[in-house]
Structures are given as C-alpha cells and as structure tokens.
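Asks: Just need the structure, nothing else, for what follows:
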Amino acid sequence: MTVDELVQALGALASPQRLRVLAELGQESVHVSELARRVGMSRPLLYGHLTKLEQAGLVTSHHSVSPDGKALRHYEVVPFDLRVTPAIVAAAIAENPEEGP
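Replies: A predicted model of the protein is given here:
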C-alpha cells in the first residue's frame, strides 16, 4: 500500500457518516435514494460521502433501470481488510520517501 492509498483510505474512514454508509452497504447493494433514507441524509450530501469512499476503493457503483424506467445508481462495498501497523506505515513511507518526514 502506498502512502497516498493509506491516507486516502484512512481519510475516507475518518467520518462517522461514512462509517454508517459502509455499515449499511455491508448488508446489501442499495440504490442512492434508498440509502439516503436509511442513513438519514440528503442525496447531495450522501453523494459527497460516496465519492470519497469510491475514490478510496471502499465502494463501487453501477447503474440499473427500475421496472418503471427510472435510472438507479446502486452502491456496494468492495471487500476490504485494512490493517494499520507501524510496519505497514514504515513500508508505505519506504516506497514513497518523498511523502515522509
């Protein structure tokens, strides 16, 4: 894992709202409107959180069409196991010394 990837993942996880979104998506793939209702936030705010999670590689999305012809964007969790230890941090810094102290 590079320094940038580590920082991006940790930054994406550093929000209670994004953790709530991940917990909800861990149950099943959900379309944005339904997810917004479940987590109790507006769709624009939710899209901001989903963008951050998607950029960090923690969720993915795809489009579908509902039976009544509406376009739906579904999100789901990308399986991940993030471990942060001093050795992992040191290895990331060693791969990218210009990002270090």
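Asks: Please count neighbours and contacts with C-alpha atoms only from this point.
Replies: Noted.
Asks: Isn't residue 79 up against residue 57?
Replies: No. If you go by Cα atoms under 8 Å, residue 79 and residue 57 don't touch, sitting 9.5 Å apart.
Asks: One more, so I can put them side by side:
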Amino acid sequence: MSADELSIKLTAISSAQRMRIIAMLAGERLHVSELARRVGMSRALLYMHLTKLEESGYVAGSLELSEDGKALKYFEVLPFTLTIDAETLVSAVARSAESAESGEI
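Replies: Okay, the predicted model is just below:
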C-alpha cells in the first residue's frame, strides 16, 4: 500500500462518526433508515459517511427489495485489518517513492 492509499484508509476512519458506523455494522448488516436511527443522524449525512467508507473498502452496500416492494439499501462491514506501525509507514513511503521513480504517479 502506498502512502497515498494508506492516507485514504486512515482519513476514512479518522471520524468518530464513521467509527461508530463501522462498530454498528460490525454486529449486523442494516438498511440505511435503521442505521440512521441507531446512530442518530440524517440519512443524507449518513450517506456521505457511508460513501467515504465504501470508497475506502470498509463497508459494502447492496440494494434489496422488501416484501412490500420497497428498495432498501443494506450495508455491511467488509473484513479488513489495518496495522499502523513504523514498518507500515516505512513500507508505504517506499512504495510511493518507487512509483514516483517509475513514473506511475
């Protein structure tokens, strides 16, 4: 993982609200309306946070039809491990430097 990729991952979970969302979804998958009620925020604000988490690979959303035909978007936590230590940072910076030298950036 490059330094930029690591930064994106860290930024996505640097919010206490996004950490609460992950914690809530870690126990069960929930549809957006239920999750909004449980975390106490508007669906619009929740979608902003969920989008950031989904783009970073922490959660995944899927549309499902309820018995009465309503479309519900469910979210669940994806398996992840994120280790932050000196070795991880050194490796990320080295990968970024290698990419820059090879012209990939």
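Asks: Who has more neighbours out of residue 79 and residue 57 of the first structure?
Replies: residue 57 (17 against 10; other Cα atoms under 10 Å).
Asks: Pretty sure the more buried one sits in a helix.
Replies: No. Membership of residue 57 of the first structure in a helix is not supported by DSSP: H, G, I helix; E, B strand; the rest coil, which gives coil.
Asks: Please name the nearest non-neighbouring residue to residue 6 of the second structure.
Replies: Nearest non-adjacent residue to residue 6 of the second structure, counting by Cα to Cα, 6 or more residues apart in numbering: residue 92, 7.1 Å away.
Asks: correct me, but that neighbour touches residue 83?
Replies: No. If you go by Cα under 8 Å, residue 92 of the second structure and residue 83 don't touch, sitting 11.7 Å apart.
Asks: For the two, indicate the residue with more neighbours.
Replies: residue 92 (19 against 9).
Asks: Would you mark the buried spots in whichever strand or helix holds the more buried one?
Replies: Using DSSP states H and E, residue 92 of the second structure sits within helix 86-102. Neighbour-count burial for helix 86-102 of the second structure, counted by 16 or more other Cα atoms under 10 Å, picks out 88-89, 92-93, 95-97.
Asks: and it, what does it pack onto?
Replies: Secondary-structure packing of helix 86-102 of the second structure (3 or more Cα pairs under 8 Å, 6 or more residues apart in numbering; DSSP states H and E): helix 3-12.
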